[in-house]
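Student: Attaching a predicted model along with its sequence, questions to come.
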Amino acid sequence: MSTGAGVVAMVKTARSRATRRRIAEAAAELFVRDGYLQTTMAAIAREAGVAVQTLYLAFEGKAAILSAAVDLAVAGDDAPVPILDRPWVARVRADPDGVAALGVFVGAATQIIERFYPLYAAMRAASADPEVADLVTLNKRQRHMVHAQIVRELSEKDGFRPEVGHATDVVYTMVSQETYGLMVAERGRPAAEWSAWVARVLTEELFRTR
């Protein structure tokens, strides 16, 4: 491939990526505001400022757009970097202080859940749709996988005390959309208060602090 052709290809790729992101962001707003089942492809196209045909060129269908919106909300960007390769995970791994490393994790997880919770709630409301239900299940499985790896990293720190499998289940339960939803969305407590509570409980559960 010539240099000129390579530049053209990169520009096309960047435009395609930008279009996909615009569609995913527009769709997420509609799913949260109007509901996933009530949102049509035509409505997504209008919100994104593209033709309906463009939606189908970029995605297989509405569920695929929802999947992209989930990825964008969880990651916070559209960079093709897995969660476990993100800088905050490297900080968890590198910090020799277990409680400090746990704090890095809880802080990052709080930001993720704050971004993702409104869309997650919309997904739960639409889980009668089999494709949406599959995405909810996939998200839970992926979250458990990430938490299991984080716990393995924390288990290498001084003072870590529980069995790794038990610790993973505790982290998976505490650092979840469900507990966030109960305390923040339902009871109206600040997200910072939820985050501090989670960090405090997990510190007591995972590390010898006395």
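Tutor: Yep, that arrived. Numbers count the residues shown, from 1 in each chain.
Student: all contacts plus neighbour counts: C-alpha atoms, from now on.
Tutor: Fine.
Student: Which stretches in this structure count as helices?
Tutor: Along the chain, counting by DSSP state H, helices occupy 3-34, 41-48, 52-58, 62-75, 87-94, 98-125, 130-155, 164-174, 177-180, 191-206.
Student: Most tightly packed of those helices?
Tutor: Greatest average neighbour count among the helices of the chain goes to helix 62-75 (a mean of 21), per mean count of other C-alpha atoms under 10 Å.
Student: who touches it?
Tutor: Residues from elsewhere that reach helix 62-75 (C-alpha atoms under 8 Å, 6 or more residues apart in numbering): 21, 23-25, 27-28, 41, 59, 78, 83, 112-113, 115-116, 119, 131-132, 135.
Student: Comparison target, given below:
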Amino acid sequence: MTEDRDTATDGRSRQQRVGEALREDTRRRILAAAGAEFASHGYRAATVAKLASAAGVSVQTLYLAWGSKRALLRAWTEAAIAGDAAAPDEAAARFRDELTAGERVDLIAEIFIDVAGRAATAWAVYRDAAGVDPEIADDWDDLQRRRHGLFIRLVHGMPDLAPGLSPSEAVDTAWAIASPETYELLVGRRGYTLEEFRAWVSRSLRAALLGSAT
């Protein structure tokens, strides 16, 4: 009898694992399809019906998997920011006390360009969606606050700041230079390559934070 119960329990556990794996696969497929739709058509035009159709699921399945189109947009954006490596919030762990100020600036530029290369489209879609959806506008503000918080961690304690530049001003300056808006202006509109933009960010940060472009 006990063996029968154990067998039944193992069977249910396997079924549960299979069910969870299928649900997770469905979530991933919906997210990938939603990202492609958002990137191609923008947030407003990518209706829930179109997102479900692109993923090959019903509208009800999409809602059960993600809850809302807004949740899909945020998940897609955060996945683009994080990429395959550690999340940007963990980037500060790469900073060590023995790094010079110039090395810290170059690492900030490297981290930002790495993220920007993946997330530029998602940033633009999110920013535009914030203009038509108050809840997304709140989410966008939250993402910006989190990005500012990351710069506090990256810039805080940086040695050899330019004379008269306070630590708080240094954080705000880096936050503004290495920003989605600056990326859009120089890469999106002026046609900078990622390497050209990285070099510009590094030079600009050195000049603004350290008083030297070298």
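Tutor: Structure's in. What do you need? What you see is a predicted model, and the numbers here were worked out from it, not measured in a lab.
Student: Map residue 192 of structure 2 onto structure 1.
Tutor: Residue 192 of structure 2 maps onto residue 189 in structure 1, with residues paired by TM-score structural alignment.
Student: I figured that match hits residue 183, correct?
Tutor: Yes - the pair residue 189 of structure 1 and residue 183 passes the contact test of C-alpha atoms under 8 Å, sitting 5.8 Å apart.
Student: who touches both of those two?
Tutor: Between them, residue 189 of structure 1 and residue 183 share no contacting residue, judged by C-alpha under 8 Å, 6+ apart.
Student: what's the distance between the spatially most central residue of structure 1 and residue 54 of structure 1?
Tutor: Of all residues in structure 1, the one closest to the mean position by C-alpha atoms, centre = their mean is residue 74, 2.1 Å from it. According to C-alpha to C-alpha, to the nearest Å, residue 74 of structure 1 and residue 54 of structure 1 sit 24 Å apart.
Student: Over to residue 114 of structure 1?
Tutor: Distance from residue 114 of structure 1 to residue 54 of structure 1, by C-alpha to C-alpha: 30 Å.
Student: now do residue 91 of structure 1
Tutor: For residue 91 of structure 1, the distance to residue 54 of structure 1 - C-alpha to C-alpha - is 40 Å.
Student: which residue lines up with residue 115 of structure 2 in structure 1?
Tutor: Checking TM-score structural alignment: residue 115 of structure 2 goes with residue 112.
Student: what sits against that match?
Tutor: Counting by C-alpha under 8 Å, 6+ apart, residue 112 of structure 1 has contacts 73, 74, 75, 76.
Student: Let's see that with 6 Å instead.
Tutor: By C-alpha atoms under 6 Å, 6 or more residues apart in numbering, the residues touching residue 112 of structure 1 are residue 74.
Student: Same check on the one 10 residues further on?
Tutor: If a contact means C-alpha under 6 Å, 6+ apart, then residue 122 of structure 1 has residue 32 as its contacts.
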